[in-house]
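>>> Sequence first, then the predicted structure:
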Amino acid sequence: MATVRTLRISLVCLFCLMFIAGFAYRSLRMTLHSASSGFYLLHSAPHNNSSPASMELELQDLMKVIEWPEPPGPIDYNFSTSPFKTEFHMPFPRATYYVGEYVEFLITARDHHGRLKTYGGDYFQAKLHSPKLKAGVTGSVTDHRNGTYTASFLLLWPGQVEISIRLVHSSEAIAILKDKRETRPDKVYFYGFFDGTNETMECNVELAGPDICKYLDAQTGESWFCKKPKQIPCNAYKGHSAGQSQDILTQKEASFLNKSVKEKLISSKVGTFMVSPKNNTNDRGICSSGLPNPNPSGFYYQDFWQSRVCRNRAFPTPSNVTKCLSGKIIYMFGDSTTYQWWNFLLDLIPSLQRQELHMKYPAPQLAIDPENEFAVQWQAHQRPLTMKYSDKEELHYIANELDRIGGAKEGLVIVINCMAHFISLPIRFYIKRLRSIRESVLRLIKRSPLAKVSIKSGNTGYLYIHGSDWLSLQLDTVMRAMFSGLPVTILDAWQMTSCHYEPHHLHPGPVIVKNEIDLMLSFICPK
C-alpha cells in the first residue's frame, strides 16, 4: 500500500511539474517563433490529416444535417407565427396512460391575426414534467412542414404530469438569425492588445481590409486577425478580451426577434393527467465510452437525473466523489460552463486545493487533492472568447494541448466543451475547430487506449445579445454528428438543462451542475 500511495502522490507531483513546465516551454517557444510578419508559429509541423476534398465533403454533409425549413419569401410581421395565437391539443386522448408509453400532442401554428400557418420552420421546445415530484423529460417535436407539429413524450414515471411547450422562435425569426450568422460575423468583435501602445484594436476570426495582422497556428491551420496599430508591428500582439456587439438588425428584423414574441409558452386546454405504474425491466448496461444517446437521453425524478444511456450513479457526498477520482488526472477544456464544474468540485471537496499559479481567470486553473491523490485542471479553449483579458501565452487550442498529453496507462480523464463562443460566427468556423479537436482526440486514444474522453454538449439558455437556443441547437447537432460512432462519451447537458424546473440559463443552478458532474463520474467510475 505504501508503494501505491507513493506512486499516486508522485503522479500528482509530476502533474504539477508538467503543468508549470508546460507554461515555461510555451512561453519560450512563442518568443522564439514570433515573426515580424505577425505569424505565430507555435509548433513545428501541421497535422494535415484531412485532405481539402474530404473536409469540403464533410462540410456539405453537415450543412445537410442542420438544414432548416425556410419561409416561402419575405413575410410581414403580422403573418409570422404568434406564440399567443398558436396552441396545442391532444388529438387521441386515452382513458389510461402507463409508464413506458408515448403520448402525442398536435401543435397548430397561427399568425398574429389568428390565421393558420401553411408552412413549417418554427422552433418549439417541449417538456413533460411533474413539479411536485421534481421530475421532467424533454419531448421531441416533428415538423410536418404545413404549419402543424407533433410533440411526442415518453412517459417515464407514475403520477400526475403536465405539458409545457414554448415557441422559441418563429420560422421568420430563424431565417433572420441564419442570415446574420453567415453574413455578419462582425456583429460581435474583440479587442486586441499590443505591447508599446494603449490603443486597442478590433480583432476577429475574419477581418477584411488593409493593415490587417494575421496570426496563424500552423498545427491546426486556424487563424486570428487584428487591425494593425499605428507604428506598432504585428508581433507586438499580447492578448485579447471581449469587445462589443453591434446592432445589425433593421427595425423590421428586430420586431421578429423581440423578447415579447420569443421564448413564450403557448396555450392549451390540455390539463394535467395521471400516469399509472407499470413493471418495466431495467435493461441499461454500465456506462462506457461510445454509447449512443437515445431520445430522450434521460429524465429527472426527485431532482436526480436518470440516464437512459446507461446505469448512471449518484455521488451524494464528497467522499463518494474522491473515491472515484482517486489516482486520476482530469483535464477540463472549454468555456465558463466547464469552469462552473471545476469550481463546483472545488467547493464540494474540502481536501481539493486550488493551486496559486498567479494567473487570473480565464487563464488555466489547477486544483490538487493531496489526500486523495488526484488533480483537476481547467483550461479555456482558444479564441474566440468573449471573456476578460486573456494573454496569448495562456490560451491554446484544445487540439494542440491534447497532442501534448502523454500516453498514460490509466487514470487519464479528458472533458471537452466548445460551443457557446461560436454562436455568432458562420458555422464553418465551428466545424473547423471541432475537426481539429476530433483528430487530436483520436490520436490521444491511440496513444492512451484507457483514457476516458467526454464531450460535454452545450447548455440551453444562451439568451444574451445575438444569442439563441436555435443557434445553440445547430452547433450542438453538428457536434453530435462529428463525434458519433467514436469511442468517446457525449454528456447530454442539452437535455439536462432543457427539462428541469429551474429557469433556462446558460449557467444553470447547483442542482443541475451536480447532476451533470454525477453523469460524468458515472462514466469514469461505472461500478
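In hand now; what should we look at?

>>> Only C-alpha atoms from now on, for both contacts and neighbour counts.
OK.

>>> What segments of the stretch 51-200 of the chain are strands?
87-89, 102-108, 123-130, 135-138, 140-143, 148-154, 159-169, 188-194 (DSSP state E, counting those that start in this stretch).

>>> got the buried residues for the second one?
Within strand 102-108, the residues scored as buried using 16 or more other C-alpha atoms under 10 Å are 103-108.

>>> just the helices in the protein please.
Taking DSSP state H, the helices of the chain run over residues 2-32, 52-65, 171-183, 251-256, 318-325, 336-348, 398-404, 427-447, 469-483, 493-498, 510-524.

>>> would you turn the ones you listed into TSV with distance to residue 274 and mean neighbour count?
Shown next, in TSV, are those (distance: least, C-alpha to C-alpha, whole Å; neighbours: other C-alpha atoms under 10 Å):
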stretch	distance to residue 274	mean neighbour count
helix 2-32	53	14
helix 52-65	37	13
helix 171-183	34	19
helix 251-256	38	14
helix 318-325	36	17
helix 336-348	36	18
helix 398-404	48	18
helix 427-447	43	18
helix 469-483	31	20
helix 493-498	23	23
helix 510-524	26	20
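
>>> okay, pairing it with this:
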Amino acid sequence: ELNSQLMSTLYKTQSNIHSDFKPHKILWPLVVKNTHCAQIGQKPTAEEAKEEQNLRNSIAWPGLLVQGLPVEFSSDPAKSYFVIQGPAEQHIGGQLVVHVHMQNFLGLPKKHGGDFLIARLHSPELGAGVAGKVYDHQDGNYTVLFPLLWAGVVWVEITMVHPSEAVVVLKRLQKEHPNRGFFKSLFRSGEVSETRFCKMCLPLNHQPLCNYTDPETGEPWFCFKPKMLGCDTRVTHYKADIKQKLITEYEAQFFQSGLNLKCPIDASGMGNVTVLPAEEQNQVKNYQTASGYYYNDSWMPLNAMDMQQFRDPAAITNCLKGKIVYMLGDSTVRQWFQYLTAFVP
C-alpha cells in the first residue's frame, strides 16, 4: 500500500512538472519536398518522384515528437520492460507477440512514443535469428511481432537504440545540418598531387568546380578544382571529417553509452519460449513481419526465392566468370567488396 501511495505521489509530481513545462513544442514528422541540390540535378520523372515519395513515407518517423522535457522524464531502458504474451510453448507457423512498456528515470510510465527500438528473436546454438516488427502505440507502449520459423528455444531481445528525446535531436540535425560529413578526393598526375574538398553541393561562385554528376541519374557530386591539375586526374575518394559539437549540453544527455544509447530492455517474467513443430490442423504462417531469417548462420528468404550458396572460391569464380559486377552503396558495400576480393584469388 505504501508503494502504491508513493507511486501515486510521484505520478502526480510528474504531471505537475509536465504542467510547469507546458506548452511543449510538438515536432511534426519532417517533410522534405525537394532533394538536396535539386537545382543542379536532373528533374525527376513522375515515376521517380512517386518512388522517392514512397521511400520517404516508408522511413517517416511515426507520430508526434515532444521536446524540452527534463531528462528525468526521458526513456530509461533499465526501468522499462517487455512481456511475452501467450504460453511458454508455441508452434512453428504461429506468431509471437511481445508487449514493451517504456518508463522514465523516475520509474513512471512514458506518456508518448517515438522511441527507436529494435527487436530480434534468436537461438544462438542454432545460428538462427529473425527481426521483429515494432508497432508504436504513441503512448509509451509498443507491440512487437515475431514469426515463429524454427523449432527450439527462442530468446527475445529488445534494444532501445535511442529514446524519443534523442530522436528529436537527430531530426533537428537532419534538418539544420543535412551535410555534416566532409569528403575529399586526391588528384594526381606524375609527381604532382592535390587534395580537394568534395560534396553534393558546393558554392558555384566560390572557385572553379569539377562536375562528377552522374549523367544517367542526375545524382550531383562536385569537387573544388585543383589549382594545377585537371578534373580527369582524380584517383581516390574518402571521408575526411564530420562536423562536431552540433548538439547542446542538454541534448548530449540523451546520448550516453550504457545509460540510454543502444541499451537492452529486460523481460518481466519469461524471456524465451519453446517452439514446437507446426500443428497439422494449423498450417497458417505469419511471415508478413519479416523478409527472411537466419538458420545455421545462413540467410533463408521467405519470398520463395531460390537461394544458392557459394562456400568456396572456386564456386564463386565459376558463377562470376565472364560477368561484370557493379557494386553501388556505402561502406557496407565496400566491406562486401573487400571480403570478395580477399576470398576469391
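Thanks, I have it. If you're wondering where the values come from, they're calculated on a predicted model, not measured in any experiment.

>>> Now do the same contact list for residue 315 of the first structure.
By C-alpha atoms under 8 Å, 6 or more residues apart in numbering, the contact set of residue 315 of the first structure is 321, 518, 521.

>>> thinking again about what came up before, quick check, nearest of the buried residues of strand 102-108 of the first structure to residue 352 of the first structure?
Distance to residue 352 of the first structure across the buried residues of strand 102-108 of the first structure (C-alpha to C-alpha) is lowest for residue 103, with 46.0 Å.

>>> Can you mark which positions in stretch 109-118 of the second structure are buried?
Neighbour-count burial for stretch 109-118 of the second structure [16+ other C-alpha under 10 Å]: 109-110, 112-118.

>>> mind listing what the corresponding residue of the second structure for residue 82 of the first structure touches?
Alignment note: residue 82 of the first structure maps to residue 76 in the second structure; criterion TM-score structural alignment. Taking C-alpha under 8 Å, 6+ apart, we find residue 76 of the second structure in contact with 102-105, 163, 259-260.

>>> picking that back up, in the second structure, which of the contacts of residue 315 of the first structure still touch?
Retained in the second structure by both residues aligned by TM-score structural alignment, their matches' C-alpha atoms under 8 Å are the following of the contacts of residue 315 of the first structure: residue 321.

>>> ok, the contacts of residue 76 of the second structure vs residue 4 of the second structure, which is closest?
residue 103 (16.4 Å).

>>> Spatially nearest residue to that closest one (excluding sequence neighbours)?
Nearest residue to residue 103 of the second structure in three dimensions, chain neighbours excluded: residue 109, at 4.3 Å (C-alpha to C-alpha, 6 or more residues apart in numbering).

>>> Trace the one you found over to the first structure, please.
In the first structure, residue 109 of the second structure lands on residue 116 (TM-score structural alignment).

>>> Surely that match is in contact with residue 87?
No - assessed by C-alpha atoms under 8 Å, residue 116 of the first structure is found out of contact with residue 87, at 10.8 Å.

>>> Please report how far residue 205 of the second structure lies from residue 92 of the second structure.
Plainly put, residue 205 of the second structure is 63 Å away from residue 92 of the second structure if you go by C-alpha to C-alpha, to the nearest Å.

>>> ugh, wrong one, residue 276 of the second structure
Distance of residue 276 of the second structure to residue 92 of the second structure, computed by C-alpha to C-alpha: 6 Å.

>>> Overlap of the contact sets of these two?
Common neighbours of residue 276 of the second structure and residue 92 (C-alpha under 8 Å, 6+ apart) are residue 151.

>>> any common contacting residues for residue 116 and residue 87 of the first structure?
The contact sets of residue 116 of the first structure and residue 87 overlap at 108-109 (C-alpha under 8 Å, 6+ apart).

>>> and the longest helix for the second structure?
The second structure, longest helix under DSSP H: helix 2-21.

>>> ok, back up a step: got the contact list for the match of residue 109 of the second structure?
Contacts of residue 116 of the first structure by C-alpha under 8 Å, 6+ apart are 108-110, 147.

>>> which of those residues count as buried?
Among these, those classed as buried by 16+ other C-alpha under 10 Å are 108-110, 147.

>>> and these, which two are the farthest apart?
Within these, 110 and 147 form the most distant pair, 7.7 Å apart (C-alpha to C-alpha).

>>> Can you tell me how far the closest residue to residue 114 of the second structure other than its chain neighbours is from residue 149 of the second structure?
Excluding the flanking residues, the one nearest residue 114 of the second structure by C-alpha to C-alpha, 6+ apart is residue 164, at 4.6 Å. Separation of residue 164 of the second structure from residue 149 of the second structure (C-alpha to C-alpha): 31 Å.

>>> Residue 40 of the second structure too?
Residue 40 of the second structure is 48 Å from residue 149 of the second structure, by C-alpha to C-alpha.

>>> of those two, who's got more company?
residue 149 (26 against 14; other C-alpha atoms under 10 Å).

>>> ok so, going back, find the residues that touch each one of residue 110 and residue 147 of the first structure.
116-117.

>>> before we move on, the earlier item: any chance of the buried ones among the contacts of residue 116 of the first structure in JSON lines, plus distance to residue 475 of the first structure?
As requested, these are arranged in JSON lines below (distance: C-alpha to C-alpha, whole Å):
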{"residue": "108", "distance to residue 475 of the first structure": "27"}
{"residue": "109", "distance to residue 475 of the first structure": "26"}
{"residue": "110", "distance to residue 475 of the first structure": "28"}
{"residue": "147", "distance to residue 475 of the first structure": "25"}
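
>>> Pull up the aligned stretch in the second structure for stretch 481-498 of the first structure.
Taking TM-score structural alignment, stretch 481-498 of the first structure hits no residues over in the second structure.
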